[in-house]
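**Student:** Below is the sequence, then the predicted model.
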Amino acid sequence: MKKIIFMGTPDFAVESLQALIDSEKYKVTAVVTQPDKPVGRKARLTPPAVKVRAEEEGLPIYQPENIQEAEVVKRLLDYQPDLIITAAYGQILPLELLEGPEFGAINIHASLLPKYRGAAPIHYAVLNGDPVTGVTIMYMEEGLDTGDILAKSEIKILEEDDTGSLFAKLAQVGKDLMLETLPLLFDKQLVAEPQDESQATYAPSISKKQEKIDWKQPAHCIAQKIKALRPEPGAYTLVEGQRFKIWDAEAVEEKTDLSAGTVCQVEKKQFYVACGEGTVLKIKEVQPAGKKRMPAVNYLNGAGQFIEKGWTFDVESSK
């Protein structure tokens, strides 16, 4: 039975961890995840999803602030792992950990590398309107997602997909690809292929600046942003200086000569906003400041009764 140290943090990694726990071929000797973090308005200290699952299984858990610390490295290598597996862990491993296990360290990455190296590959695949995405398993190096590729699995991005739905799909894809890859890896039947550096792109964490809607962009770009930032952190505009999140919207075929950010039509269940290049966005679900998410019809019948043709949202470009 091969001994494995598993490193991961969000829900994306839980499927792979569970598959290892359930397997009779592998033994998870320790789990490494990020420290608990404050979440929500009340800043309640919340454990990562991987920690919750590991606790349920009674596995040893480590949450180092810095995985590079010598004492942390020593404690992990004391488990004498055959392999380290990471999945959306969130820190770059030191060379001692990468080279310590007999079979090294591999990463389950939610993109088709070398495209979208970095922390937010799923967000960027949706944001850019990509037709496909997938999972890559590669050897880990000291660089950011630069290691040689062991396996890939591709899926289509459907029109209705957002970042949340793709996270769930790719978690399954990653688990399945890991289970297919591990026997071949341990039997030394895989030939790793170097990444094509000329094709490398990056997907850094979503910034606060990117969360704000720029109404001067075309409607289809804004619709993609809304899907890319759903379920978190959410795309917003401003209403009377307060954040106003838009959770569901659709670019429509109609054109308008109204300025970007201006309401161009109000119907019973939704309203329409002028965007860049004369395009129009239909708003279907919103969240006013201090309120819960709601269908646009609820907002229009309540706090949003002032919304009418000609009313204008904040129109400054994202800053």
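**Tutor:** Looks like it came in fine.
**Student:** From here on, just use CA atoms for contacts and neighbour counts.
**Tutor:** OK.
**Student:** Pull out the buried residues from the host helix or strand of M7.
**Tutor:** M7 belongs to strand 2-8 when elements are defined using DSSP states H and E. Residues of strand 2-8 classed as buried: 3-8 (neighbour count, 16 or more other C-alpha atoms under 10 Å).
**Student:** And for that strand, what's in contact with it?
**Tutor:** The contact list for strand 2-8 (C-alpha atoms under 8 Å, 6 or more residues apart in numbering) reads 14, 17, 25-34, 50, 76, 80-90.
**Student:** Second structure for comparison follows:
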Amino acid sequence: MSRPLRVIFAGTPVFAAESLAALLASRHDVVAVYTQPDRPAGRGRRLTPSPVKALAQEHGLPVFQPSSLKAPEVQAELAGLEADIMVVVAYGLILPRAVLEIPPLGCLNVHASLLPRWRGAAPIQRAIEAGDQESGVTIMQMDAGLDTGDMLLVRRTPIAATTTGGELHDTLATLGGQALVEALDALTGPGFDATPQTEAGVTYAAKLSKAEAELDFRRPAVELAARIRAFNPWPVAWCALGGDRLRLLMARAASPDPGEAPMPPGTLRDHGPDALRIACGEAGDQLLEVTRAQLPGGKPLAVSELLRARAERLAPGTRLGYTDEEATP
């Protein structure tokens, strides 16, 4: 098949909109867009279109927003579009087997991990949280399993010691759009030798929750630093500071100075020039250096700026992770 492909695109968030934008700039023909129903957003809780819907409307594309793809009439409507292939990127709805079998070339998925590692809902953040050295995108032929289909194309990118969840998201969104167009172009020519996923190395990326964003300073410094970066910009790692919450946005594990005695986990040591130095680990003998944070009612700031403005809230000896009553001996 040498002609441009007729493509149905299914996706919802900003990550998916990047793939749709790349597809619209390609030679292929997007015949329709499927996205989640409009959701309440903002202070007024007004119904708001998804980023994918907004982009589709800018380009005058037909938009479909079923709450499920299981109904026969919804499947018949999709089949009537007579597409060659369906592309799915962070859509948020399960595709029944009947839908997977409608397009002659099946359904492709752009997944933000190096499969089979990090199947599931939050592969970007879980890769950083786990200390992975690299991530990437996988173009996968969808089947009935959870991210279990054969792999057509893999593109990699390193994860640096300062990479945040937001930064990796943006990198992979761009990489995913590029890889998607490359895959579709190949399908109009010689195609691919699909590679089945192995069972070795399978991990699952559980959905993020606000509840897991509260830090426990008894955990190792390396683990805490990775979680802080992974959860930036959402759900944002935090700890109690008296009766308030201190939001932590960037951190690194460090070695205590020679001769520094262990302190109770969560205790602020003397400040460094650019960091809050926090005792952590089960024995309080490890060191977490936080370089960017946000106090209630304030803006995210480099710690050097934060200390100039609000040093009294972050005095050495302050116990983080405790209310005022809990921190009192």
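**Tutor:** Thanks, I have it. Predicted model, so just to flag it, every value in this text is computed and none were measured.
**Student:** Over in structure 2, find the residue span the strand holding M7 of structure 1 aligns onto.
**Tutor:** The alignment of strand 2-8 of structure 1 onto structure 2 (TM-score structural alignment) spans residues 5-11.
**Student:** any idea how far A22 of structure 2 is from E82 of structure 2?
**Tutor:** Using C-alpha to C-alpha, to the nearest Å, E82 of structure 2 is found at 22 Å from A22 of structure 2.
**Student:** Show me the helices in the stretch 51-200 of structure 2, by range?
**Tutor:** Counting by DSSP state H, counting those that start in this stretch, the stretch 51-200 of structure 2 has helices at residues 51-58, 72-79, 97-100, 123-129, 165-187.
**Student:** and these, which is most packed in?
**Tutor:** Highest mean neighbour count among the helices of the stretch 51-200 of structure 2 (mean count of other C-alpha atoms under 10 Å): helix 123-129, with a mean of 25.
**Student:** Read off where that one ends up in structure 1.
**Tutor:** Going by TM-score structural alignment: helix 123-129 of structure 2 matches residues 121-127.
**Student:** Kindly report the same for stretch 176-185 of structure 2.
**Tutor:** Going by TM-score structural alignment: stretch 176-185 of structure 2 matches residues 174-183.
**Student:** Next, the mean deviation of that stretch compared to structure 2.
**Tutor:** Relative to the matching residues in structure 2, stretch 174-183 of structure 1 has an average distance of 1.8 Å after the fit, by mean C-alpha distance after the TM-score superposition for structure 1.
**Student:** Distance from the chain centre to that stretch, please.
**Tutor:** 20 Å (C-alpha atoms, centre = their mean, to the nearest Å).
**Student:** What lies in contact with it?
**Tutor:** 15-16, 19, 108-110, 135-137, 150-153.
**Student:** again with stretch 269-286 of structure 2
**Tutor:** Residues contacting stretch 269-286 of structure 2 (C-alpha under 8 Å, 6+ apart): 217-221, 254-256, 261-268, 287-292, 302-304, 316-317.
**Student:** Type out the ChimeraX command that picks the buried ones from these.
**Tutor:** A single ChimeraX command suffices to select whichever of the contacts of stretch 269-286 of structure 2 are buried according to 16+ other C-alpha under 10 Å:
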select :217,218,219,220,221,256,262,263,264,265,266,267,268,287,288,289,290,291,292,302,303,304,316
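**Student:** The contacts of stretch 269-286 of structure 2 in strands, which ones?
**Tutor:** 254, 287-292, 302 (DSSP state E).
**Student:** any idea what D22 of structure 1 aligns with in structure 2?
**Tutor:** So D22 of structure 1 corresponds to A25, using TM-score structural alignment.
**Student:** Could you check how far its match is from H59 of structure 2?
**Tutor:** The spacing between A25 of structure 2 and H59 of structure 2, counted by C-alpha to C-alpha, is 11 Å.
**Student:** Tell me how many other residues crowd the match of D22 of structure 1.
**Tutor:** Neighbours of A25 of structure 2 under the rule other C-alpha atoms under 10 Å: 11.
**Student:** cool, G60 of structure 2 as well?
**Tutor:** Other residues lying near G60 of structure 2 total 10 when counted by other C-alpha under 10 Å.
**Student:** Trace it over to structure 1, please.
**Tutor:** In structure 1, G60 of structure 2 lands on G58 (TM-score structural alignment).
**Student:** got it, and P72 of structure 2?
**Tutor:** Aligned by TM-score structural alignment, P72 of structure 2 pairs with A70 of structure 1.
**Student:** What distance do you get for that match to L20 of structure 1?
**Tutor:** A70 of structure 1 is 27 Å from L20 of structure 1, by C-alpha to C-alpha.
**Student:** got the buried residues for stretch 233-246 of structure 2?
**Tutor:** Those buried within stretch 233-246 of structure 2 under the rule 16+ other C-alpha under 10 Å are 234-242, 245-246.
**Student:** contact partners of it?
**Tutor:** The contact list for stretch 233-246 of structure 2 (C-alpha under 8 Å, 6+ apart) reads 164-166, 208-210, 213-216, 227-228, 231, 247-249, 293-296, 319-325, 327.
**Student:** ok, of those residues, which come out buried?
**Tutor:** Counted by 16+ other C-alpha under 10 Å, those give 164-166, 208, 213-216, 227-228, 231, 247-249, 293-295, 319-323 as buried.
**Student:** Out of those residues, name the ones that lie in strands.
**Tutor:** Counting by DSSP E, those contribute 247-249, 293-294 to strands.
**Student:** So which residues of the stretch 1-150 of structure 2 form strands?
**Tutor:** 6-11, 29-34, 39-41, 46-48, 63-64, 85-89, 107-111, 119-120, 134-141 (DSSP state E, counting those that start in this stretch).
**Student:** Could you dump the ones you listed into CSV and include distance to L187 of structure 2?
**Tutor:** Below are the strands of the stretch 1-150 of structure 2 laid out as CSV (distance: least, C-alpha to C-alpha, whole Å):
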stretch, distance to L187 of structure 2
strand 6-11, 12
strand 29-34, 14
strand 39-41, 35
strand 46-48, 35
strand 63-64, 25
strand 85-89, 10
strand 107-111, 11
strand 119-120, 24
strand 134-141, 12
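**Student:** can you tell which of these is closest to P196 of structure 2?
**Tutor:** When the strands of the stretch 1-150 of structure 2 are compared by C-alpha to C-alpha, strand 134-141 sits nearest P196 of structure 2, at 9.6 Å.
**Student:** Relative to structure 1, and after superposing, what's the average distance for that closest one?
**Tutor:** Looks like 0.9 Å for strand 134-141 of structure 2 (mean C-alpha distance after the TM-score superposition for structure 1).
**Student:** what does that strand contact?
**Tutor:** With C-alpha under 8 Å, 6+ apart as the criterion, strand 134-141 of structure 2 contacts 106-115, 124, 127, 147, 149-159, 172, 175-176, 179-180, 183.
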